[in-house]
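A.B. asks: sequence first, then the predicted structure:
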Amino acid sequence: MKTIKIYYIALVLAVSTVFGFAQKQPNIVLLFADDISARELPVYGSTVWSLPKGGELKGGNTSDTQYKAQTPVLDKLANEGCYIKTAWAATVCGPSRAMMMTGRYAHLHKWWHNKDKGKAPNGKGHWDLYDSSPHSIAHVAKAGGYATFWAGKTQMNIEGFDFDEGCFTPGEGSYNKAIHTTDFRLETRKETGKKKIFNADTGKALTQKSYVQSGWYWKPHVQLMNHPDTSERLVWWPNTKASKKKFGLNTFGPDVELEYIFEFMERKQKENQPFFVYHTSHLGHDAFDFLHPESGNKWPGTPKINWDGKKYTRTNPKVTGDNGVYNTYGTITEDGIHTHVNYLDYQIWQYMNKFKELGIENNSIFIFCADNGTSGYGKSSPISQTGTHVPLIIYAPGMNLTKKGAQNVLANISDLVPTIADLGGVTIPESYEVNGESLVPFLTTDKPKHREWIYGYHKETTLIRGDLVMKDGNNVWYDVSKEPADLISFPKIKDWTKVSEAHRKERDELQDIVPRFDYHATAHDAPIDGYGKVMPLVRNN
């Protein structure tokens, strides 16, 4: 116990010194991108990335540099800050976002897959995350004294999360016909007694495979939460004469999100209150291309941008037309996930400029990660780490991190909740199980490793990895002691006598860990009485 206490005191001192708690806790922006494998970011060094049509074309992979993303800003942040070479999420968005929001695995929050969620204690509907896990990322940030803002994709009931404000694209139920702001919407209708999906913009039934959705890119559905200019908690945007005048075919949803994020940051800086921004961008996620409805495009284009070596310039989009026939006048990029990654880089450049403008660049932390692997390549795949391997970049200029550049360690997105707790000086009760581990000790001391193992889940299957071996969701074991050029082609272990004793030892250790979380068959749903009373969060200063 004496050793543990000494280490804890050293950690507290390190955090206080490095992150400047003597003045105030650092601002935090967490950009959680959608469906982007680590391999799509050039800094990760993969020799392959995804084609514009993804898995719909044979293989779905390419080494053609015209489809390789260009990310000068993310490259700079990763090298001047640090990036984790092996960070894991769950294999698909819902469970992964549940992991991010709660810092816990599915054995606790019961979100096993998008369409496989445990029932609530009353047996009606699935268990909301804020009920299963009351110490969510929002509650932890608020306990740390942060003003909180949630922007972008929701994909869950937002009512019980303690965010102060939000800008959602789209908000809950935005594909409902009652939402008047835009007709860029796919909806289900009956035709000759059968349900079909229709494009509300053209009135035509779809000929290609898709699903009910709203337009979250062009001419988007946007919903504001608790904005100070309105008395309503939730209001559909555009909601003012000025916003209605500028809204239309040229409006790009990710731009609207950022506009409201920056407005929030400006207000909080004037109020001298630190902020936490949870930016769950849609960028990276495939979508129906309403501007080219017959194209079958997987990733609709973005506004064109250009990097001149020092700064970005953006071409103002020009779009005209109606009813599915549009002219973009060369102002919008071709389709492809690389264009989405490029636009994220442009938006991160805007973030960095905003930090400087507000004079907070040396007291702000920027974290970039994603929820699961790329659609058509790894999304919803339990094979190897195609579904779980995501980027994780941490940038904190002026804060003297002890780690720079590539970090050949293991991390999990469940680690972000306890990390934010540490940054905000918040203590999560010991009686409350959190599966993540704070990154602060690794980032601010000479600690050589962050975690011994990482874990993921996919419906009833489990995935786990150490430094030497990995088990995927199909119970296939791999030797991961060396990183392949494509970040994924690890050799399968078919004969355990042909690997080292250390490999076998780690396998046995990982096999002992899995039963702690493998409750899909035996405890799929919420316990009848929930988890009872939860001790409150405590701020340490």
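C.D. replies: That came in fine, so what should we check first?

A.B. asks: okay, CA-based contacts and neighbour counts for the rest of this
C.D. replies: OK.

A.B. asks: can you pull out the helices in the stretch 151-300 of the chain?
C.D. replies: Using DSSP state H, counting those that start in this stretch, the helices assigned to the stretch 151-300 of the chain run over residues 241-246, 253-270.

A.B. asks: the ones you listed: which one's closest to residue 466?
C.D. replies: Minimum separation from residue 466 across the helices of the stretch 151-300 of the chain (Cα to Cα) falls at helix 253-270, 36.3 Å.

A.B. asks: tell me how many other residues crowd the closest residue to residue 440 other than its chain neighbours.
C.D. replies: Distance criterion Cα to Cα, 6 or more residues apart in numbering; nearest residue to residue 440, sequence neighbours excluded, is residue 419 at 6.1 Å. By the measure other Cα atoms under 10 Å, the count of residues near residue 419 is 20.

A.B. asks: thought residue 419 was touching residue 434?
C.D. replies: No. Assessed by Cα atoms under 8 Å, residue 419 is found out of contact with residue 434, at 11.4 Å.

A.B. asks: the residue nearest to residue 440: what's it in contact with?
C.D. replies: Taking Cα atoms under 8 Å, 6 or more residues apart in numbering, we find residue 419 in contact with 437-440.

A.B. asks: and the furthest pair within the residues you listed?
C.D. replies: Largest separation among these by Cα to Cα: 437 and 440, giving 8.9 Å.

A.B. asks: put this beside the first:
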Amino acid sequence: MTLGCTVPAESDIPPETMRNPVQIMLLAALSLGGVSAAAQPSRPNVILIFADDISARELPVYGSSVWTDPWSKDSSDPRFRARTPALDRLAEEGCWITNAWASTVCSPSRAMMMTGRYAHLHKWWDNKDKGNYRNTDGRLTTWPLYESSPLQLGHVAQRAGYATYWAGKTQMAGDLTRFGFDEGCFTPGNLSDRDNPYTDFKMEMKPVNGKKVLVNSDTGEPLDTYLQHGWYWNPHVRLMNQPGSPKFCWWPNTEESREQFGLNTYGPDVELDFVFEFMERQQDAGKPFFIYHTSHLGHDAFDWFNPDSDSKWPGTPVIEWKDGRYFRTEPHVTGDKGDYDTHGTVTGPGVHNHINYLDYQVWQYRKKLAELGIADNTVLIFCADNGTSGYGKHNADRQKGTHVPLIMYAPGMTKHGRQDVLVNMSDFLPTLAELAGTPIPEDYEINGESLVPFLFSEKSEHRDWIYGYQGNKQIIRGRHVLRDGFGKWWDVSTSPENLISFPRIDDWTAVSDAHRKERDALKAILPRFDLHASAPDAPGVPARKTQPVLPKQNASRNG
């Protein structure tokens, strides 16, 4: 396996390749009442790309007049606008959702995505506010999602006979082999990576003048940042159940890959190489697959090549969109111990460059599907876990933290382009179950609603309301009104140019009867999920004497 992902040389994906759906009737047992059976791909492969810390406003298709610059400030400067031709095409041939919601920060959002449940069930309220349980040794520790919610995305796919792969960021407590994934390629960059023998892009606490100080292992210099290791350049990569290797092992794991590994190695490229190799094996075996690609791209990180950088987002390999295809410049980085030269092969900093690289990877995915001849039987989904760092992440104001991009393509779908509907990240578990033909037990509570009836029929709406949370803060909206985490109400019946400057509702007599009725309906829903104070932990765990201190608004966290 080489480090650079290989794709066919054709200039673009033939449109007819992506528009040749395999038609079948939905299983009657899985159809929603009143919705006619619809055409969908037969046992489709499913690829779910879950990007990190990217607000909907950052993608051009959302049309926001404001986005984020490399220094985490609001900007309308076109130099810092992402360019996403592949995602734009995916949104046109498939559809994009105007109002998709996650939670406000990584861990609870990933819990919502993976379990199809809200925090009142899985108890992951915030990054540093996760419910406890007593393990088999009697020790009080974080309640793993496979204990609180034993039916997750990976399990659903496995029950349907799918091969499953997890690539990228994990951020999960417990045993990674118990989440329903056959194999994995992880670039966690977390603190368990100290033993990685292949990279010195690490941080460690060391005594300096009698005090513990965070130190850059590459330079030996003290740092003013949060404790992390590298997941982009010269990355930490751990494989799970890779054929011919131990259950868990560090990559590079072969003589050839060890020779190639180094400063020019980019973590997101490695993830995609292993994903594609997995797809090829499943195609040869005639087995459908589910890919859960939790990319780090979008997440802030220490810039090992530029230790003094004041931007949150290190550069990516240089790419160029030309004549309907991407061209990538092979990285060439030299130097050591904090003094590096990228020789013009790495972009400047900024979240827009991370989004550009995600667009390049979406293009690679579609090229690979066309090459394997399975584009007409593969569902491709792109979304993100919470708002952009410095703007939406950890922010319960209006929908800054919860509003994320969502673009979906499925052969045979009836919806194309902009769709003004409401979607929660919890909706993907029942969606996957219905696509794969795996019923969810009636006595197993989930909070998501399958998107299949909306995507494959003439159904014009999906949900009446969507929900998010941050610790004890609850956020909910319908089509007319939104209640944010601070108890403020907003009129969301129209969308402002910057996607966030909604009129605040202080006088309820000044709005329509529909606004008031929806407010009352939303207020009636919230108590069901408002268990942070009364039941923050697993059943049977004594109530906490004090609640966790939550992070300050917009604080940077390894989440």
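C.D. replies: Received the coordinates, thanks. As the structure is a prediction and not an experimental result, all values here were calculated from the model.

A.B. asks: what's the TM-score here?
C.D. replies: Put the two chains on top of each other and the TM-score (TM-score structural alignment, normalised by the length of the first structure) is 0.92; 510 aligned residues with a Cα RMSD of 1.6 Å.

A.B. asks: for the stretch 351-500 of the second structure, what spans make up the strands?
C.D. replies: 378-384, 403-404, 406-409, 417-424, 466-470, 473-477, 481-483, 489-491 (DSSP state E, counting those that start in this stretch).

A.B. asks: reformat those strands as TSV; add mean neighbour count and distance to residue 524 of the second structure.
C.D. replies: Listed next are the strands of the stretch 351-500 of the second structure as TSV, based on neighbours: other Cα atoms under 10 Å; distance: least, Cα to Cα, whole Å:
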stretch	mean neighbour count	distance to residue 524 of the second structure
strand 378-384	24	29
strand 403-404	31	23
strand 406-409	23	28
strand 417-424	19	19
strand 466-470	27	13
strand 473-477	23	11
strand 481-483	27	12
strand 489-491	21	15
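
A.B. asks: please name whichever of those strands is nearest to residue 370 of the second structure.
C.D. replies: strand 378-384 (10.2 Å).

A.B. asks: still on that earlier bit, now distance to residue 225 of the second structure too, for the strands of the stretch 351-500 of the second structure, in TSV please.
C.D. replies: Converted to TSV, those look like this (distance: least, Cα to Cα, whole Å):
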stretch	distance to residue 225 of the second structure
strand 378-384	24
strand 403-404	26
strand 406-409	31
strand 417-424	32
strand 466-470	23
strand 473-477	27
strand 481-483	34
strand 489-491	36
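
A.B. asks: closest one to residue 69 of the second structure among those?
C.D. replies: strand 403-404 (17.5 Å).

A.B. asks: please state the offset of that closest one from the chain centre?
C.D. replies: 11 Å (Cα atoms, centre = their mean, to the nearest Å).

A.B. asks: one more: stretch 153-172 of the second structure?
C.D. replies: Going by Cα atoms, centre = their mean, where stretch 153-172 of the second structure is centred and where its chain is centred differ by 14 Å.

A.B. asks: end to end, how far does it reach?
C.D. replies: 14 Å (Cα to Cα, to the nearest Å).

A.B. asks: same check on stretch 499-506 of the second structure?
C.D. replies: 20 Å.

A.B. asks: which part of the first structure matches it?
C.D. replies: Aligned by TM-score structural alignment, stretch 499-506 of the second structure falls on residues 487-494 of the first structure.

A.B. asks: and that stretch, what's buried?
C.D. replies: Using 16 or more other Cα atoms under 10 Å as the test for burial, stretch 487-494 of the first structure gives 487-488, 490, 493.

A.B. asks: what secondary structure does residue 16 of the first structure sit in?
C.D. replies: helix (DSSP: H, G, I helix; E, B strand; the rest coil).

A.B. asks: how much space between the spatially most distant residue from the centre of the first structure and residue 204 of the first structure?
C.D. replies: In the first structure, residue 192 marks the outermost C-alpha relative to the chain mean, sitting 40.7 Å out by Cα atoms, centre = their mean. For residue 192 of the first structure, the distance to residue 204 of the first structure equals 14 Å [Cα to Cα].

A.B. asks: and if you look at residue 476 of the first structure?
C.D. replies: From residue 476 of the first structure over to residue 204 of the first structure (counting by Cα to Cα), the distance is 45 Å.

A.B. asks: what does stretch 327-335 of the second structure contact?
C.D. replies: If you take Cα under 8 Å, 6+ apart as the criterion, stretch 327-335 of the second structure is touched by 263-265, 317-321, 340-343, 345-346.
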